[in-house]
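*Asks:* just to be clear, the model below is a prediction. Sequence and coordinates:
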Amino acid sequence: MVSLSMSNQAPGVTALRSSARVLRLCFVEARPAVLAVSTLRFMTGAVLALPVSPVPEPAKVLQGATAWVLSIFAIYLLNGVTDVTEDRVNGSGRPIARGDLAPRTAATVAAVAAVLSIAATAGLPPVLTWIVGLNLVLGYLYSGPPFHLKSGSTGTVMVLCASGLLSYWGGLTAVTGGQSLSTPTGLIVFAVAATCWMTFVGVPAKDLSDIEGDAAAGRRTIAVTCGERRSRHFMYVAALTLAAALGVAVVFFRVPLAGVCLAMLAGTVAVIAAGRSAAKGGSDQQRRPYRAFMVTQHLVHITALISNI
């Protein structure tokens, strides 16, 4: 009887383990670091909205953050499905590129996650449903046929800017309950600076290590069209300009973001140092500017959260 019971349970256990493995691989494909910083963006938008907001419901804010991150999960999973060619040429170690996760399976999980992200906004302000839905549309325009806006730098910058600003708007909406309250100046300054950092520093930083694969896939990134050297210099100028502009804005508008200024300045130094190192090294060193950029993203948001909680 015991053997029969174990035999009956085996298929269910096997299916459960297989499903867990697929979800784990999808999580890795969607890039945990991106999911983490996406959560930080939403929560920073919520925290910086507190000066003009009534006391928020923590459960509602967490629900909104969950809906937002599910949409980002769906978007980056679809991106992995459509990036197979360039990822394999670039030697990516993500599950789809290395053959551990079937693109069709990943696409199915992405579709389910997209539906869940909309469903997760139930009971929240209707505006938040529109924010999550618009983010999903942008994600599809970026990666999906026939648009593939990722193929050029202009489309990439447009989508990333819009998605970045939506994340902070989502946090603001979750805290204010969708009420038409004035947006704090500190949130506006931070959202613009952080979004510009993501696009004008992050895009060239990522492109530096992906030139071969992007060219093979027919993508017209800054690094492909202008060359590695010019792309690195653009990244340097963008980082320095943003760090300086943020400092000026903080002083001019008198917003409590001095710590954020220091974090971005430190990140600027790190990105430039990593870029100079990458110019002399191989493919692994070419990833250093992007890693420095990503660490700075996390540091800037964590600093803003700690300073304003």
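*Replies:* Sure, I can see it. Numbering: from 1, shown residues only.
*Asks:* CA only for contacts and neighbour counts going forward, please
*Replies:* OK.
*Asks:* find the residue at the geometric middle of this structure.
*Replies:* residue 34 (4.3 Å; C-alpha atoms, centre = their mean).
*Asks:* where exactly do the helices run in the stretch 101-250 of the chain?
*Replies:* Listed in chain order, the helices of the stretch 101-250 of the chain (DSSP state H, counting those that start in this stretch) span 103-119, 126-143, 153-176, 185-196, 202-208, 211-216, 222-226, 228-253.
*Asks:* so which of those helices gets nearest residue 84?
*Replies:* Nearest of the helices of the stretch 101-250 of the chain to residue 84, taken as C-alpha to C-alpha: helix 103-119 at 8.5 Å.
*Asks:* which residues touch the closest one?
*Replies:* Here helix 103-119 makes contact (C-alpha atoms under 8 Å, 6 or more residues apart in numbering) with 26, 66-71, 73-75, 77-78, 81, 96, 129, 132-133, 136.
*Asks:* hmm, try it at 6 Å
*Replies:* 67, 70-71, 74, 77-78, 81 (C-alpha atoms under 6 Å, 6 or more residues apart in numbering).
*Asks:* okay, the angle between that helix and helix 126-143?
*Replies:* Here helix 103-119 points in a direction 160 degrees away from that of helix 126-143 (axes from the mean of the first three to the mean of the last three C-alpha atoms, to 10 degrees).
*Asks:* putting a second one here so we can go through both:
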Amino acid sequence: MIKKILVGISSCLMGENVRYNGGNKRLDFAVDELARYIDFQMICPEMAIGLGTPRPTIRLVQLENKVELRFSEDNGEDLTKRMEEFAKQKVASLEHLCGYIVCAKSPSCGMERIKIYNERNEGFQSNGVGLFTKQLLEMMPWLPVEENGRLNDAALKENFIERVFALHELNVLRESGLTRAKLIGFHSRYKYTLLAHSQPKYRELGLFVANIADWGSLEDYFIAYRNQFMSLLACCATKTNHTNTLMHIQGYFKKKLTLRQKEELTQLIALYRQGVQPLLAPITLLKHYLAEYPDEYLAQQSYFNPYPEALRLRYGY
């Protein structure tokens, strides 16, 4: 039986009635689609620190040089210490996760643009981060973290899922016992995936891999590599980078395809670059040619199958 990938998620996004108003913010993509491949670890920080449901609303408040978490009513109880202590303790136990989906706009779970009110609870600025998610991002900088609202964007959704599955593979490699050969092989498998995200950063990471023999501890090397690898993947792939990657792969077949086949592939890549065809179209044709003209190096590239095809993430852009 294949072990499912473990991903953290705000409980309300799984349909749990834990919000301040006794309701939820069910994320259909997680419950109806991702749950086939992923085991979700549900966490509601507000319930975890003893707040019931329904409950008074809470907010971030700027007091001198410190942002505090307080109930929204005037002079509301300060919940900052309770939330920070819980977050630090909980996040320290989450290294097994391969991703995390947080609830947008939440003063505990929001990832960005959270309202921070002034001491008089009048004006606000939208540049805060939920206190739990703040600890998550600081303590696990390599972890793919995304908000439910941002997952409505096709490119951001694909980027997040790609990172989740890549981190899972990297974690499985670590659990199997680290060797230089395994780490170099992993990096080689992700060549075209990384090129589609950032060519300059791919070259930088390549130099880091080339110096693996200089590291006395493979565990220390793994941690440093993981941080750089996941940081690179966090850069969203672009049409320009995908086009260059597709053309690079096309070069493997230049001596095998007929003139008509070459023209068809070139035209399909051009249509993708122009936004007429989705990324899936040229990749499907390349996979067809790969089946017809096998190449061992290309066949093991993650670029062709970064996650289950049934998720249909390459249809929308």
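*Replies:* Alright, I've got the coordinates. The structure presented is a predicted model; accordingly, all values stated were derived computationally and were not measured.
*Asks:* got a TM-score for the pair?
*Replies:* TM-score for the superposed pair, counting by TM-score structural alignment, normalised by the length of the first structure: 0.29. Supporting figures: 146 aligned residues with a C-alpha RMSD of 6.4 Å.
*Asks:* just to revisit the earlier point, state the distance from the residue nearest to the centre of the first structure to residue 215 of the first structure.
*Replies:* 24 Å (C-alpha to C-alpha, to the nearest Å).
*Asks:* please name the nearest non-neighbouring residue to residue 124 of the second structure.
*Replies:* Closest residue to residue 124 of the second structure in three dimensions, ignoring its sequence neighbours and counting by C-alpha to C-alpha, 6 or more residues apart in numbering: residue 117, at 4.1 Å.
*Asks:* count of neighbours near that neighbour?
*Replies:* Neighbour count of residue 117 of the second structure, defined by other C-alpha atoms under 10 Å: 21.
*Asks:* need the helices for the second structure, in chain order.
*Replies:* Remark: helices assigned in the second structure by DSSP state H are 28, 45-48, 80-91, 131-139, 154-175, 180-189, 191-197, 199-210, 218-233, 239-250, 259-273, 280-292, 296-299.
*Asks:* next, format those as CSV and append mean neighbour count and distance to residue 6 of the second structure.
*Replies:* Formatted as CSV, those follow (neighbours: other C-alpha atoms under 10 Å; distance: least, C-alpha to C-alpha, whole Å):
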stretch, mean neighbour count, distance to residue 6 of the second structure
helix 28, 14, 18
helix 45-48, 18, 18
helix 80-91, 16, 14
helix 131-139, 20, 15
helix 154-175, 19, 8
helix 180-189, 16, 20
helix 191-197, 23, 22
helix 199-210, 15, 26
helix 218-233, 17, 17
helix 239-250, 18, 29
helix 259-273, 16, 33
helix 280-292, 16, 27
helix 296-299, 12, 27
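*Asks:* okay, those in TSV with distance to residue 38 of the second structure next?
*Replies:* Listed next are the helices of the second structure as TSV, based on distance: least, C-alpha to C-alpha, whole Å:
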stretch	distance to residue 38 of the second structure
helix 28	14
helix 45-48	21
helix 80-91	19
helix 131-139	20
helix 154-175	10
helix 180-189	22
helix 191-197	22
helix 199-210	28
helix 218-233	19
helix 239-250	27
helix 259-273	30
helix 280-292	23
helix 296-299	25
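*Asks:* closest to residue 5 of the second structure out of these?
*Replies:* Across the helices of the second structure, closest to residue 5 of the second structure is helix 154-175 (C-alpha to C-alpha), at 6.5 Å.
*Asks:* so what's residue 250 of the second structure closest to, chain neighbours aside?
*Replies:* Counting by C-alpha to C-alpha, 6+ apart, residue 286 is the residue found nearest to residue 250 of the second structure once chain neighbours are left out, at 7.5 Å.
*Asks:* measure the one you found to residue 221 of the second structure for me?
*Replies:* From residue 286 of the second structure to residue 221 of the second structure the distance is 34 Å (C-alpha to C-alpha).
*Asks:* again with residue 175 of the second structure
*Replies:* Distance from residue 175 of the second structure to residue 221 of the second structure, counting by C-alpha to C-alpha: 15 Å.
*Asks:* please apply the same query to residue 10 of the second structure.
*Replies:* With distances taken as C-alpha to C-alpha, residue 10 of the second structure is found 32 Å from residue 221 of the second structure.
*Asks:* same deal with residue 67 of the second structure?
*Replies:* 36 Å.
*Asks:* ok so, going back, which one of the contacts of helix 103-119 of the first structure is nearest residue 288 of the first structure?
*Replies:* residue 77 (23.3 Å).
*Asks:* burial count for that closest one?
*Replies:* Neighbours around residue 77 of the first structure, by other C-alpha under 10 Å: 27.
*Asks:* helix or strand for it, which one?
*Replies:* Under the criterion of DSSP states H and E, residue 77 of the first structure resides in helix 58-82.
*Asks:* may I see the buried residues of that helix?
*Replies:* 60-82 (16 or more other C-alpha atoms under 10 Å).
*Asks:* tell me the helix or strand right after it.
*Replies:* Using DSSP H and E, the helix or strand that follows helix 58-82 of the first structure in sequence is helix 84-89.
*Asks:* other SSEs contacting that next one?
*Replies:* Other helices and strands packing on helix 84-89 of the first structure, by 3 or more C-alpha pairs under 6 Å, 6 or more residues apart in numbering; DSSP states H and E, are helix 211-216.
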